[in-house]
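Trainee: generate coordinates for the sequence data below:
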Amino acid sequence: MTIVPLATVAAPRIEALLDRAFGTDRHTRTAYRVRAGTQAIAALSFAALDDDGALAGTIQCWPVEFAGDNGRVVPMVMVGPVAIEPAIQRGGIGRALTRHMLDAAACSDARGHDALMLVGDPEYYARFFDFSADRTGAWRLPGPFEARRLLALGDAVPGGAGEIRARLANARA
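Mentor: Next up is the predicted model:
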């Protein structure tokens, strides 16, 4: 497996993988609403290619923000989707992509790199990467979600009540 910047992979290949991994109705999910109108953060989005150059998996990250009920706005990065070719899921590709992204985020100057959030399996993301729901209990998203699956990681992750929304003005996304 080779991990490369996602920008080096043709968009139709990425979209086809996302359809196979999540279904063609994936655009109706809350995560798509959160990041609507944004573009993936190139420095934090990657693809895994097998030895023959076939697309095995992708991870994308998006500029979002926490808009606190107290008026505080905190830039964040939404992690996901992490899409793996269905026939080779559970082979460690998702872990490798996520670890690669976390390493890139640790060295990044992208706004929000120290406040990551995602909607995902807490047993997986807590076990392998220390994501937790400790500070997300009062967060709101623009659509349905399971509170236990709203996870965050990073020193700048805000607590308290507020909404996660797209960060549309992102000069240094």
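Trainee: only C-alpha atoms for contact and neighbour calcs from this point on.
Mentor: Noted.
Trainee: what lies in contact with stretch 26-42?
Mentor: By Cα atoms under 8 Å, 6 or more residues apart in numbering, the list of residues contacting stretch 26-42 from outside reads 5-7, 19, 60-64, 78, 119, 141-145, 164-168, 173.
Trainee: let's see it at 10 Å
Mentor: Taking contacts as Cα atoms under 10 Å, 6 or more residues apart in numbering, the residues outside stretch 26-42 that touch it are 5-8, 18-19, 59-65, 77-81, 110-111, 118-119, 141-145, 163-170, 172-173.
Trainee: restricted to strands, list those residues.
Mentor: With strands defined by DSSP state E, the entries of the contacts of stretch 26-42 inside them are 5, 59-65, 77-81, 118-119, 163-166.
Trainee: list buried residues within these.
Mentor: Burial by neighbour count, 16 or more other Cα atoms under 10 Å: within the ones in strands among the contacts of stretch 26-42 this picks out 59-65, 77-81, 118-119, 163-166.
Trainee: next, the second sequence, to be compared with the first:
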Amino acid sequence: MIRIAPISEVEPQAVEHLLDRAFGTDRHERTAYRIRQGMPAIPRLSFAALENGALVGTIQCWPILFDGDDGQDVPMVMLGPVAVEPARQRDGIGRDLMLYALNAAVASGEAGALMLIGDPEYYGRFFGFTADRTAGWRAPGPVEQRRLLAMGDSVPDGAGMLAPRTVALA
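Mentor: Below you'll find the model as predicted:
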């Protein structure tokens, strides 16, 4: 049986090894890493999926900032990566982790401006993320514009850059 627990219950090195297996050892070069560079994950929104004590999945959420070209800065939460042990992918573990993190964001009052980089067909269909307000967004690296997805009442609908948030959530 899968148990979802705070990611703090897992050794950080175990999380890193899972991320390497799920995304490759070159994952640190991806744009998502640049967006959240230097920021710690938000502990109350980051979780591990454990099966008989073994790590089989993780989700981490990060404090980021939409630095609007109009001077308006919008604090946001970036979801991901969602990592699942390769042999366990398609077992619903990633979906369960996403739902758990989304529910935690709602419960903590941090669901107003959520974003991720991902497959719009999947994240739209199952979780309600869209690219409706992200057309003017820029990132500090290459990204397919259609994969910049967001949800929440406070999601900015203008031009601006995604960047690390210098004041993190506790």
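Trainee: quick one: TM-score?
Mentor: The TM-score (TM-score structural alignment, normalised by the length of the second structure) is 0.97; 169 aligned residues with a Cα RMSD of 0.9 Å.
Trainee: quick one, strands of the second structure?
Mentor: With DSSP E as the definition, the second structure shows strands at residue ranges 2-6, 47-51, 54-68, 73-84, 114-117, 137-138, 148-151, 160-164.
Trainee: from Phe126 of the second structure, how far out is the residue mapped onto Leu151 of the first structure from the second structure?
Mentor: Leu151 of the first structure maps onto Leu149 in the second structure when the alignment is built from TM-score structural alignment. Note on Leu149 of the second structure: its distance to Phe126 of the second structure, by Cα to Cα, to the nearest Å, is 13 Å.
Trainee: which ones are touching the residue lying closest to Arg148 of the first structure once chain neighbours are set aside?
Mentor: In space, not counting the residues next to it along the chain, Arg148 of the first structure is nearest to Ala133; the distance is 6.4 Å by Cα to Cα, 6 or more residues apart in numbering. Taking Cα under 10 Å, 6+ apart as the criterion, Ala133 of the first structure is in contact with Met117, Leu118, Pro122, Ala126, Ala147, Arg148, Arg149, Leu150, Leu151, Ala152, Leu153.
Trainee: residues contacting the first one?
Mentor: Met117 of the first structure makes contacts with 61-62, 64-65, 76-80, 131-133, 136, 150-154, 157, 164, as judged by Cα under 10 Å, 6+ apart.
Trainee: map Ala161 of the first structure across to the second structure for me.
Mentor: Matched to the second structure by TM-score structural alignment, Ala161 of the first structure sits across from Ala159.
Trainee: and its match, how far from Val10 of the second structure?
Mentor: If you measure Ala159 of the second structure against Val10 of the second structure using Cα to Cα, the figure is 38 Å.
Trainee: same check, this time on Arg30 of the second structure
Mentor: When Cα to Cα is applied, the distance between Arg30 of the second structure and Val10 of the second structure equals 24 Å.
Trainee: more neighbours: the two, which one.
Mentor: Val10 (18 against 13; other Cα atoms under 10 Å).
Trainee: quick one, what contacts the closest residue to that one other than its chain neighbours?
Mentor: When the adjacent residues along the chain are set aside, Val10 of the second structure lies closest to Ala48, with 7.3 Å between them (Cα to Cα, 6+ apart). Ala48 of the second structure makes contacts with 2-10, 15, 54-60, 82-84, 93, 97, as judged by Cα under 10 Å, 6+ apart.
Trainee: ok, now Pro120 of the second structure?
Mentor: Here Pro120 of the second structure is in contact with Phe126, Phe127, Gly128, Phe129, Thr130, Ala131, Arg146, Arg147, Leu148, Leu149, Ala150 (Cα under 10 Å, 6+ apart).
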